[in-house]
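Engineer: quick check, what structure comes out for this input:
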Amino acid sequence: MSDPEVVVSAPGKVILFGEHAVVYGRKAIASSLDLRTHLEVHLLPDSTSVTLELPDIHLSKTWQMADLAAARPTDVDLKNPSPPSDQYLAALHRLAGTDADNTDARSLALLAFLYMYTSIHATARRCPAGRFHASSQLPPGAGLGSSAAYCTALAAGLLTMCDVITRQEGKNGADTAWCKDDLEVINSWAFQGERLIHGNPSGIDNSVSTFGGAISFKSGEISAFKSVAQLKILLVNTKVPRSTKVLVQGVRDRYNRLPAIMEPVLNSIEEISCTCEKVLQELGSPTVEIKENTQGKYYQVLEELVDICQCLLNAIGVGHPSLDKVSSITSKHGLHSKLTGAGGGGCALVLLRPDTAADVIDKVTTELRDCGFDVWETAIGARGVSQHS
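Structural biologist: Next up, the predicted model:
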């Protein structure tokens, strides 16, 4: 088996504050999550085929280079990609062995890959035969940006292999990132991949996955933080299925019934987002010396924001007994948690201070897993898409 020619990874994302309120024009905060999707590109110079391997969803598929070349579009702007035409999309479906009614994860993952491979290959100097192996630490369908991390890693790997963006050379095995212009190109392609998967995405997930750190978003405007602290968290997947569409509609129904009550609740959620933005940027600022006692004050504010926001999200109707269970277990050990994403089950995050004792983390993790939940110790504010030596 050949060594990989290119290895890249891209992070997932969490919504820190502002869930649901963002639908009503309020600010929300999202951050990169240091659970990542990795892509290895193995060159096969004597081969005439391309293989995509996605072991997490039990998928492996091979195409002949000639068939992929026949589907290439003729009018591709590598720096400013556009959605596929109906004719081009039909050709991609034929290659994938799917049709427009296939919306399962396997079919959509194939489409995103084929779209990027054939489009980038259309005008690039080279896009050789090879094996593309993608694996992820992110659970699919949990609202953690797994599809965006996949699309971002694909874009970075293909654009690098085809010499569209500069190949990175880290020193002494260090991971490296691209310049801002190259990251913008990666982000553009990742967004188009997300459009194939989700139809009409906001662009938040792929932006966080590409650039890392944290962003605020409000009324369609995305603003990256100049600096952001990396915070340790426990990420908890309750594995309770939920429908984002149903939850959003439930909040809308409550808003329509009780606008005078819901408006101040949504305003309070936005104030939490604004306060979080200030705290994270001050904690992460390289020009501010954070003393131990000052750092404690910042974390106390964040813990209060977590507790208040969880109560407000319960008030607008997106809580769930499984999330209450997470809060009960974590608070017993002096930790603070809230839902992240749509609510109604799904995932929660638990804020950890830098000095949180290891035995406390172990106890909480064990108790949560005993409830049937998945738990990861990870960080937010992680680096964006990166190339590995």
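
Engineer: going forward, measure contacts and count neighbours with C-alpha atoms only.
Structural biologist: OK.

Engineer: please enumerate the helices of the stretch 151-300 of the chain.
Structural biologist: Secondary structure of the stretch 151-300 of the chain, counting by DSSP state H, counting those that start in this stretch: helices at 180-198, 204-211, 244-257, 259-284, 292-315.

Engineer: next, format these as JSON lines and append distance to Lys332 and mean neighbour count.
Structural biologist: Shown next, in JSON lines, are these (distance: least, C-alpha to C-alpha, whole Å; neighbours: other C-alpha atoms under 10 Å):
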{"stretch": "helix 180-198", "distance to Lys332": "39", "mean neighbour count": "22"}
{"stretch": "helix 204-211", "distance to Lys332": "33", "mean neighbour count": "30"}
{"stretch": "helix 244-257", "distance to Lys332": "29", "mean neighbour count": "14"}
{"stretch": "helix 259-284", "distance to Lys332": "24", "mean neighbour count": "18"}
{"stretch": "helix 292-315", "distance to Lys332": "14", "mean neighbour count": "16"}
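
Engineer: second chain to compare with the first, below:
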Amino acid sequence: MQVKQCFVSAPGKSILHGEHAVVHGKVALAVSLNLRTYLRLLSTTSGEVTINLPNIDTFLTWDVTELQPLLSDLTVDSSVDNDLDLNLVKKLREFTGIAEGSTDTRSMAVLAFLYIYLSVFSDADVLPSLSVCVWSELPTGAGLGSSAAFSVCLSAALLSAGEQISTPLSSQQQQQNTARWTDAELELINKWAFQGEKIIHGNPSGVDNAVGTWGGVLRYHAGKITPLSRVPTLRILLSNTKVPRSTKVLVSGVKDKINKYPSIITPVLESVDAVSKTCEQTLAEMATDGTSAKHYSILEDLIDINQHHLNVMGVGHPSLDTLCRVTLAHGLHSKLTGAGGGGCGITLLRPETEPSVVRAAVQELKEAGFDCWETSLGGPGVLMHSPNSIPQNTLSILNSY
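Structural biologist: You can find the predicted model right below:
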């Protein structure tokens, strides 16, 4: 293993437009969220493999000689698209004592790590000793793509360590802060990240790991994911209402409404589709011609319209009504992002929005019990970092394990 140490990061994701409608064949726009997950991989001579996940208080170590027998009868092939090796997943559950059907965050993160590690190094005579530490700015379980960012980071770091892809930020390039892989290498990273997502979520769409890999804005329609070329970075306020919800129940509720009121809800879905397409066109104009007040007015209108659509579908919530009411009182426009029924919302911030306006809105939202982050949409996907390009507090955490 040539890599002695590497740092990588991947972004979370937000749905800009198209929630729920996408399930029924309409266009959705998924966008990278500039709250990132960071990973440090360190090659060791300990004869052990260690995973440290301080966000979820998980610190585990295995001897490589204990893991080696798990590679017998392995069927994964990193050169082609493939389904999960269910035999390996079963072995890993037995090895770790994670019961069949268990889906808690800690268990799924451990399974995903071990699965990708063993698969990537399946041809090695001896499994490499290494230590991996992952720290995320993203809250878990909030619909912001935290598990996908985790899987993307794991895939990029382990594939680089296994020399299946390059190490784009070599020791001779340390004057650079960050580097990206080639398109072909990103495809491989995304493929393995999707495997991690399958372990964690069972039947994911592939959108979250694609956003984590490529960043920017992705168009999702009828199972096809298309990165949009050249998109502007948008400032937002992200708010977590901390109201728990079940995506499965909410999706089912929308389906029931369609079946009950097809002549009412079907046109709503068509209108959401038009919102997504209008937003896509507006973002393209902003990237090509530069941003203007007119563009931001359109984006604000689309946010308001789509939020009303989502309320009509039955996936709103009083907490999200509070978010929209509070931010609108400060001249800002908000909508839910993701499944709804609570969860998170995004608020668009114009370039000229005064910091005092944002502070005032955040103060009111925190008083309502929300967590808030001022961040941006549309930033880069997975990156390799030099240490000096990682936030100091995050670097300290990564280096302390």
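
Engineer: still on that earlier bit, let me have the helices of the stretch 151-300 of the first structure in CSV, extended by distance to Thr238 of the first structure.
Structural biologist: CSV is the format used below for the helices of the stretch 151-300 of the first structure (distance: least, C-alpha to C-alpha, whole Å):
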stretch, distance to Thr238 of the first structure
helix 180-198, 23
helix 204-211, 21
helix 244-257, 15
helix 259-284, 23
helix 292-315, 16
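
Engineer: surely His42 of the first structure is within a strand?
Structural biologist: Yes - counting by DSSP: H, G, I helix; E, B strand; the rest coil, His42 of the first structure is found in a strand.

Engineer: related to what we said a few turns ago, nearest to Leu110 of the first structure, out of the helices of the stretch 151-300 of the first structure?
Structural biologist: Across those, Leu110 of the first structure has its closest neighbour in helix 180-198 (9.8 Å, C-alpha to C-alpha).

Engineer: so the closest one corresponds to what in the second structure?
Structural biologist: The aligned range for helix 180-198 of the first structure in the second structure is 183-201, by TM-score structural alignment.

Engineer: after superposing, tell me the mean distance of that stretch to the first structure.
Structural biologist: Its match in the first structure and stretch 183-201 of the second structure itself, once the structures are fitted together, sit a mean 0.4 Å apart by mean C-alpha distance after the TM-score superposition for the first structure.

Engineer: Leu250 of the second structure reaches Ala339, doesn't it?
Structural biologist: Yes - here Leu250 of the second structure reaches Ala339: they are 6.8 Å apart, a contact under C-alpha atoms under 8 Å.

Engineer: where do the strands sit along the stretch 1-150 of the first structure?
Structural biologist: Listed in chain order, the strands of the stretch 1-150 of the first structure (DSSP state E, counting those that start in this stretch) span 6-17, 28-43, 49-54, 59-64, 130-136.

Engineer: most packed of those strands?
Structural biologist: For these, average neighbour numbers computed from mean count of other C-alpha atoms under 10 Å are highest in strand 6-17, which has a mean of 29.

Engineer: distance from it to the second structure after superposition?
Structural biologist: Here the mean offset of strand 6-17 of the first structure against the second structure after fitting is 0.4 Å, by mean C-alpha distance after the TM-score superposition for the first structure.

Engineer: does anything pack onto that strand? Which helices or strands?
Structural biologist: Applying 3 or more C-alpha pairs under 8 Å, 6 or more residues apart in numbering; DSSP states H and E, one finds that strand 6-17 of the first structure contacts strand 28-43, helix 146-161, helix 204-211, helix 259-284, strand 336-340, strand 386-388.

Engineer: got TSV for these, with distance to Gly317 of the first structure too?
Structural biologist: Below are these laid out as TSV (distance: least, C-alpha to C-alpha, whole Å):
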stretch	distance to Gly317 of the first structure
strand 28-43	18
helix 146-161	26
helix 204-211	24
helix 259-284	11
strand 336-340	12
strand 386-388	38
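
Engineer: Ala134 of the first structure: which of these is closest?
Structural biologist: Among these, strand 28-43 comes nearest to Ala134 of the first structure, with 4.4 Å by C-alpha to C-alpha.

Engineer: can you give me the angle the closest one makes with helix 204-211?
Structural biologist: If you take axes from the mean of the first three to the mean of the last three C-alpha atoms, to 10 degrees, strand 28-43 of the first structure sits at 60 degrees to helix 204-211.

Engineer: where in the second structure does strand 28-43 of the first structure fall?
Structural biologist: Under TM-score structural alignment, strand 28-43 of the first structure corresponds to residues 28-43 of the second structure.

Engineer: now the matching stretch, how far from the centre of its chain.
Structural biologist: Distance of stretch 28-43 of the second structure from the chain centroid (C-alpha atoms, centre = their mean, to the nearest Å) equals 6 Å.
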